[in-house]
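Q: got a predicted model here, sequence first, then my questions.
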Amino acid sequence: MKVFSRVSDIISANINDLLDRAENPEKMARQMVRELEEALIAVRREVVLAIAAERRLTRRLEQEGVLAKDWQARAEEAVKKGQDDLARRALAKKREHTFLTKGLGSQAELARAHTRRLKEHLNLFQEKVTQAKRRRDLLIARHRATRAEKKMRKPLLDLPPTGEVGGLARMEEKVEAAEAEVEALREITEAKEPLEAEFLEMEEAEALEKELRELKEKVRAKKKKAQRRSPA
């Protein structure tokens, strides 16, 4: 299916390489995410169509089953009344609907399997789109930080070999301030993923609980020791 192929192409693309070669990396990153979102809409539409087709087959299967039972009951009624010819015709009808039921059952099973696979693909693509958005935001932030750092450092290359000490001191202060901003932006953009942070928080909580238990055991031990030393 073309839509699945397009999504796979976007997901597997080397985003870093594409952004490095792009004239406007931010525009390229946003465009890639937009294409993923459009493809995701198409995948959802395919899933909806598959579910609708599966339900139509299921309803048809149920209807044919009911008709087969009805003709079976009519055949039995005809036999009770001694109308064998009528019973044969009723059984023939019953067999037609039974045959259709078997065929529709196989089709319905295939449709259910197809729908199940499409839903799995949809869940995968939704997760990929979420990941792509996070990568887009991170890459754009890094690109802006790099661009700002380059812009900040370029004046240093244009400085004359000599100059007033006061002017150099002021320039040094500006450079240090700009470097501090770049480092702060790096700290923000290169922060740990939320999931990793949650695990670190969990580990810290476990370590704290362990230390608390050890402290309680130490206090109880001291108390018992003091009780043994005290006169009865």
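A: Okay, I see it.
Q: going by C-alpha atoms from here, please, whenever you check contacts or count neighbours.
A: OK.
Q: can you list the residue ranges for helices in this protein?
A: 2-12, 15-21, 25-80, 84-157, 165-189, 194-229 (DSSP state H).
Q: turn those helices into TSV, including mean neighbour count.
A: Output for the helices of the chain, formatted as TSV (neighbours: other Cα atoms under 10 Å):
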stretch	mean neighbour count
helix 2-12	14
helix 15-21	14
helix 25-80	17
helix 84-157	16
helix 165-189	13
helix 194-229	12
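Q: distance-wise, check residue 175 relative to residue 104.
A: Per Cα to Cα, to the nearest Å, residue 175 is found 75 Å from residue 104.
Q: nope, residue 110 is what I was after
A: From residue 110 to residue 104 the distance is 10 Å (Cα to Cα).
Q: before we move on, what about residue 156?
A: For residue 156, the distance to residue 104 equals 77 Å [Cα to Cα].
Q: same thing with residue 48?
A: Distance, residue 48 to residue 104, using Cα to Cα: 20 Å.
Q: over to residue 66?
A: Going from residue 66 to residue 104 by Cα to Cα gives 13 Å.
Q: can you check residue 75 too?
A: 23 Å.
Q: surely residue 140 and residue 28 touch.
A: No. Between residue 140 and residue 28 there is no contact under Cα atoms under 8 Å: 9.9 Å.
Q: quick one: contacts for residue 128?
A: If you count contacts by Cα atoms under 8 Å, 6 or more residues apart in numbering, residue 128 has them with residue 11.
Q: next one for the comparison:
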Amino acid sequence: MNIFRRLFKIGEAETNAAIDKMEDPIKMTEQGIRDMKLDLEKSLEALAQVKALAIRATNEQEEFQNKVDDYQNKAIILLKKAQSNEIDPTEADRLAKAALVEKETAEQQVTRAKEETTKFENNVALMQKNIQTIKANIANWENELKTLKARVKVSNATKNLNKQMAELDSTGTVSMLERMKEKVAQEEALAEAYGDIANASKSIDEELDNAADTSKVKADSELEKLKAQLGMGTSKDD
């Protein structure tokens, strides 16, 4: 029996050691949530940067569009002035041509800025979608972590309770209580027996005293002695 008990203890110790080496799922989940929150912070920083680029590209597009319109207006003004002889036609043509060249360059910048704006806006939309996914995953993991912690508490409490129930009779508690009950019952029965014996003895003594009552005989004898001393005759009734 001792050998089996020792083997059981050894197996139990090895099992506990193996469990200790296993990674705690709660700690793993908590670490996963921390990692996801770090990823979320990085994604938010990147989103802010891309949004800034999109805003800058939009501002450049408006700025270059204004330049396009400005160069267009200047060319028109120059041609009108040449038409009204306010400026030399040759000089007006040269300046108007230069304005149109700048206008074309500005239009190219508008096209570039527009393309960049579209690209950055698409990036922003994609990043926002990914961020929402990360937030949803974090919320789900946090809820699962709460559930997991609650399940661990319940399982530990249940395990401890079941262990106590399983080991309840192994300590001899139940058998000891049964023996105590038997002993108490025996003592109670013995006490009752002694009580019956005592009551029986008392009853016999009372019966003997009543049956052998000598108090009246003694009183009659004393009365005769007293009358004799007084010189009185004995009463016939007595």
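A: Yep, it's here. Just so it is clear, the structure is predicted and the values come from calculations on it, not from any experiment.
Q: residue 67 of structure 2 contacts residue 104, doesn't it?
A: No. With contact defined as Cα under 8 Å, residue 67 of structure 2 does not reach residue 104; the gap is 9.9 Å.
Q: return the residue of structure 2 aligned against residue 94 of structure 1.
A: For residue 94 of structure 1, the aligned position in structure 2 is residue 103, judged by TM-score structural alignment.
Q: just give the nearest non-adjacent residue to that match, would you?
A: When the adjacent residues along the chain are set aside, residue 103 of structure 2 lies closest to residue 68, with 4.7 Å between them (Cα to Cα, 6 or more residues apart in numbering).
Q: quick check: that neighbour touching residue 108?
A: No. Using Cα under 8 Å, residue 68 of structure 2 makes no contact with residue 108, being 9.6 Å away.
Q: find the centremost residue of structure 1, please.
A: Central residue of structure 1 (Cα atoms, centre = their mean): residue 127, 1.4 Å from the mean position.
Q: onto which residues of structure 2 does stretch 112-129 of structure 1 map?
A: Counting by TM-score structural alignment, stretch 112-129 of structure 1 falls onto residues 121-138 of structure 2.
Q: could you do stretch 5-15 of structure 1 as well?
A: Going by TM-score structural alignment, stretch 5-15 of structure 1 sits over no part of structure 2.
Q: ditto for stretch 213-223 of structure 1
A: Following TM-score structural alignment, stretch 213-223 of structure 1 has no partner segment in structure 2.
Q: mind listing what residue 97 of structure 1 touches?
A: Counting by Cα under 8 Å, 6+ apart, residue 97 of structure 1 touches 64-65, 67-68.
Q: make it 6 Å
A: The neighbours of residue 97 of structure 1, taking Cα atoms under 6 Å, 6 or more residues apart in numbering as the test, are 64, 68.
Q: what residue of structure 1 matches up with residue 198 of structure 2?
A: Using TM-score structural alignment, residue 198 of structure 2 pairs with nothing in structure 1.
Q: which element is residue 198 of structure 2 on?
A: For residue 198 of structure 2, the element it lies in under DSSP states H and E is helix 173-211.
Q: equivalent range in structure 1 for the following helix or strand past that helix?
A: Counting by DSSP H and E, the element after helix 173-211 of structure 2 in chain order, helix or strand, is helix 215-230. The counterpart of helix 215-230 of structure 2 in structure 1, using TM-score structural alignment, is absent.
Q: buried sites along helix 215-230 of structure 2?
A: Of all the residues in helix 215-230 of structure 2, those buried under the rule 16 or more other Cα atoms under 10 Å are residue 224.
Q: residue 93 of structure 2 pairs with which position in structure 1?
A: In structure 1, the residue equivalent to residue 93 of structure 2 is residue 84, according to TM-score structural alignment.
Q: and the gap between the closest residue to residue 30 of structure 1 other than its chain neighbours and residue 39 of structure 1?
A: Of all residues not flanking residue 30 of structure 1 in the chain, residue 136 sits nearest, at 7.0 Å (Cα to Cα, 6+ apart). Here residue 136 of structure 1 is placed at a distance of 17 Å from residue 39 of structure 1 (Cα to Cα).
Q: residue 149 of structure 1 too?
A: For residue 149 of structure 1, the distance to residue 39 of structure 1 - Cα to Cα - is 36 Å.
Q: same question for residue 202 of structure 1.
A: Distance of residue 202 of structure 1 to residue 39 of structure 1, computed by Cα to Cα: 37 Å.
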